[in-house]
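Q: Provide a 3D model corresponding to the input given below.
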Amino acid sequence: MNSLLEINNLHAYYGQSHILRGVNLNINQSEVVALLGRNGAGRSTCLKAIMGLVRAEGEIHFLGKLISRRPSFMIAQAGIAYVPEDREIFANLSVEQNLRLGIKPGKTKQISSEKKWQLDDVYSLFPILKERRHTLAGVLSGGEQQMLALARSLLGNPDLLLVDEPTEGLAPQIIKQLLDVFQTIKQSGVAILLVEQKLNLALQLADRFVILGHGQAVFEGSREDLQNNIELRKEWLEV
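A: This is a model prediction of the structure:
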């Protein structure tokens, strides 16, 4: 596989708090990597550091180019989309207005053979958004808002999608829909770095797993490696 994202010796901070302590991570093209760990382990901070949203040290390369220390908008323009836990939709705009804000004029994917996402594509992926395209985003349910945030990110035609806790607080039937959506996104060739608390969901979707503990990577391996290592799961994942 060709490397898409390479993170070397990443340290990240909130004020004086040292959150990430020398994380190394790589993601290949079209790969789904699940970033696991308990609350406070540094998973969300890792996504924010990639996007340039927190103070960080270390090197981050995307498609062979150094992106660390670039402003967030340039990182997004390079082909990385970020769906934060709070979704950051525009509540006073309609669903379709929110979606159109995700379209980057003239943006083409760096990995040119892969799918280009257009408005009709995301409406096919999320039929409820088409039904509610003239509805204000602020009155959507939590699941619909999550779908809107994902759809908007795809319209920027990213090569890599960073997603933070997409199923948090959602009903089981909505979670199942989102899992199907992520499978479709994966098949389209978009790589995903997924922060997810629900291990069973991550096991269904991800190709590779990284566990953070106390700001460091304490495990990296396959689905089989993780499933077979009961002691590791008890120490770093289970409550």
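Q: contacts and neighbour counts: CA atoms only from here.
A: OK.
Q: and whichever strand or helix holds residue 234, what's buried?
A: Using DSSP states H and E, residue 234 sits within helix 230-236. For helix 230-236, a neighbour-count test (16 or more other C-alpha atoms under 10 Å) marks 233, 236 as buried.
Q: packing partners for it?
A: Judged by 3 or more C-alpha pairs under 8 Å, 6 or more residues apart in numbering; DSSP states H and E, helix 230-236 is in contact with strand 208-213.
Q: this one next, for a side-by-side:
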Amino acid sequence: MWVPDWDGVIPTPAIIKPRPRWTGKQMISMILPPNLNMERIESKEKDAWLPFKDDGALILGGELMFGLLSKKYVGSASGGVVHITCNEFGPDVALTFFNGAQRVVNYWLLHNSFSIGIGDTVPDMETVGKIQAAVDTQKDVVAQISKKAYDNELEPAPGMTVRQTFESKVMAALNKARDTAGNDTQDSLKDLNDAVQMARSGSKGTTINIAQMTALVGQQAVEGKCIPFGFKYRTLPHFAKDDYWAPS
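A: The predicted model follows:
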């Protein structure tokens, strides 16, 4: 009903028992041009034709075999579904695909809805422990670097002053905390997480944004340097003067 030019023949369900069930790939295949072929192998696994995370995309004879039709494959990128359809079958077929995709997706959203909330950014307790451990570890590293600087024991790196060396080492340590916490967060998020689905489809946001919302934003840099003292001898009024430790 919602597929343009549908011939009335319902495809064989992918799941027969206990009840017939059709997959999303079967739904999408009904709006693809019948003779469309596209191959995008992106998985680094040993068996790239059976990707565990459904990476890449394979369309054979208008049937989506594996992969997700994300923005990377349906957007304006060269070699995508729209590009191939327009070149191989003409603008009318491409227009039919656009109409079909819009109507099917709208109908799916009407029945299933889609939204993200604070629950999509709340990690489990194990991940919280890993995040806190990563932050505490790098805070200790920054404390050691700061102590060396205060005691005049910090050796300047080649071509850099002591202050530049200090900033470089501190930023490297805090960036490592952000990256480690972000990786732990990404590994813990489930595929059914709405924020993850939105990032993977390419509609909005990235996995880095999700990690920042879930774990920590991390060290902020201005022109590649630590935040300068905008107030008198400090970055913000609630810090002590000449405070170079991790929180400031």
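Q: work out the TM-score between the chains.
A: The TM-score (TM-score structural alignment, normalised by the length of structure 1) is 0.23; 96 aligned residues with a C-alpha RMSD of 6.0 Å.
Q: hey, where'd the strands end up in structure 2?
A: 38-40, 57-60, 63-67, 221-222, 225-226 (DSSP state E).
Q: for structure 1, just list every one of the helices.
A: 43-50, 72-78, 95-101, 119-125, 127-131, 142-154, 172-187, 199-205, 223-228, 230-236 (DSSP state H).
Q: for those, which one sits closest to residue 13 of structure 1?
A: helix 43-50 (8.4 Å; C-alpha to C-alpha).
Q: just want the angle from the closest one to strand 208-213.
A: 110 degrees (axes from the mean of the first three to the mean of the last three C-alpha atoms, to 10 degrees).
Q: so what does helix 43-50 of structure 1 touch, helix or strand wise?
A: Packed next to helix 43-50 of structure 1, using 3+ C-alpha pairs under 8 Å, 6+ apart, are strand 3-14, strand 17-28, strand 55-62, strand 160-164.
Q: buried ones in the second one, by neighbour count?
A: Read that as strand 17-28 of structure 1. Neighbour-count burial for strand 17-28 of structure 1 [16+ other C-alpha under 10 Å]: 19, 20, 21, 22, 23, 24, 25, 27, 28.
Q: which among these gets closest to residue 194 of structure 1?
A: residue 27 (11.2 Å).
Q: was I right to think the closest one contacts residue 3?
A: Yes. Using C-alpha atoms under 8 Å, residue 27 of structure 1 makes contact with residue 3 at a distance of 6.1 Å.
Q: Serialize the helices of structure 1 to TSV and add fields for distance to residue 61 of structure 1.
A: As requested, the helices of structure 1 are exported to TSV (distance: least, C-alpha to C-alpha, whole Å):
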stretch	distance to residue 61 of structure 1
helix 43-50	10
helix 72-78	11
helix 95-101	27
helix 119-125	29
helix 127-131	34
helix 142-154	21
helix 172-187	21
helix 199-205	25
helix 223-228	26
helix 230-236	28
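Q: which among those is found nearest to residue 213 of structure 1?
A: helix 230-236 (6.6 Å).
Q: related to what we said a few turns ago, with distance to residue 211 of structure 1 as extra columns, can I get the helices and strands packed on helix 43-50 of structure 1 in a markdown table?
A: Output for these, formatted as a markdown table (distance: least, C-alpha to C-alpha, whole Å):
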| stretch | distance to residue 211 of structure 1 |
| --- | --- |
| strand 3-14 | 15 |
| strand 17-28 | 11 |
| strand 55-62 | 19 |
| strand 160-164 | 15 |
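Q: for residue 97 of structure 1, which of those is the nearest?
A: So among the helices and strands packed on helix 43-50 of structure 1, strand 160-164 is nearest, using C-alpha to C-alpha, at 21.1 Å.
Q: give me the angle between the closest one and strand 3-14.
A: Using the same axes, to 10 degrees: strand 160-164 of structure 1 against strand 3-14 is 40 degrees.
Q: flag every buried residue along stretch 140-151 of structure 2.
A: For stretch 140-151 of structure 2, using 16+ other C-alpha under 10 Å, the buried residues are 141, 142, 145, 146, 149.
Q: that older thread, among the strands of structure 2, show me which one is buried the most.
A: Most buried of the strands of structure 2, by mean neighbour count (mean count of other C-alpha atoms under 10 Å): strand 63-67, with a mean of 20.
Q: what helices and strands are in contact with that one?
A: Going by 3+ C-alpha pairs under 8 Å, 6+ apart, strand 63-67 of structure 2 lies up against helix 24-29, strand 57-60.
Q: packing partners of the first one?
A: So the one you mean is helix 24-29 of structure 2. strand 63-67.
Q: same question for the last one.
A: Under the contact definition 3+ C-alpha pairs under 8 Å, 6+ apart, strand 57-60 of structure 2 sits against strand 38-40, strand 63-67.
Q: now the helices for structure 2?
A: 24-29, 71-74, 81-89, 91-112, 125-150, 162-188, 194-201, 207-214.
Q: among these, which comes closest to residue 60 of structure 2?
A: The nearest among the helices of structure 2, by C-alpha to C-alpha, is helix 24-29 at 9.8 Å.
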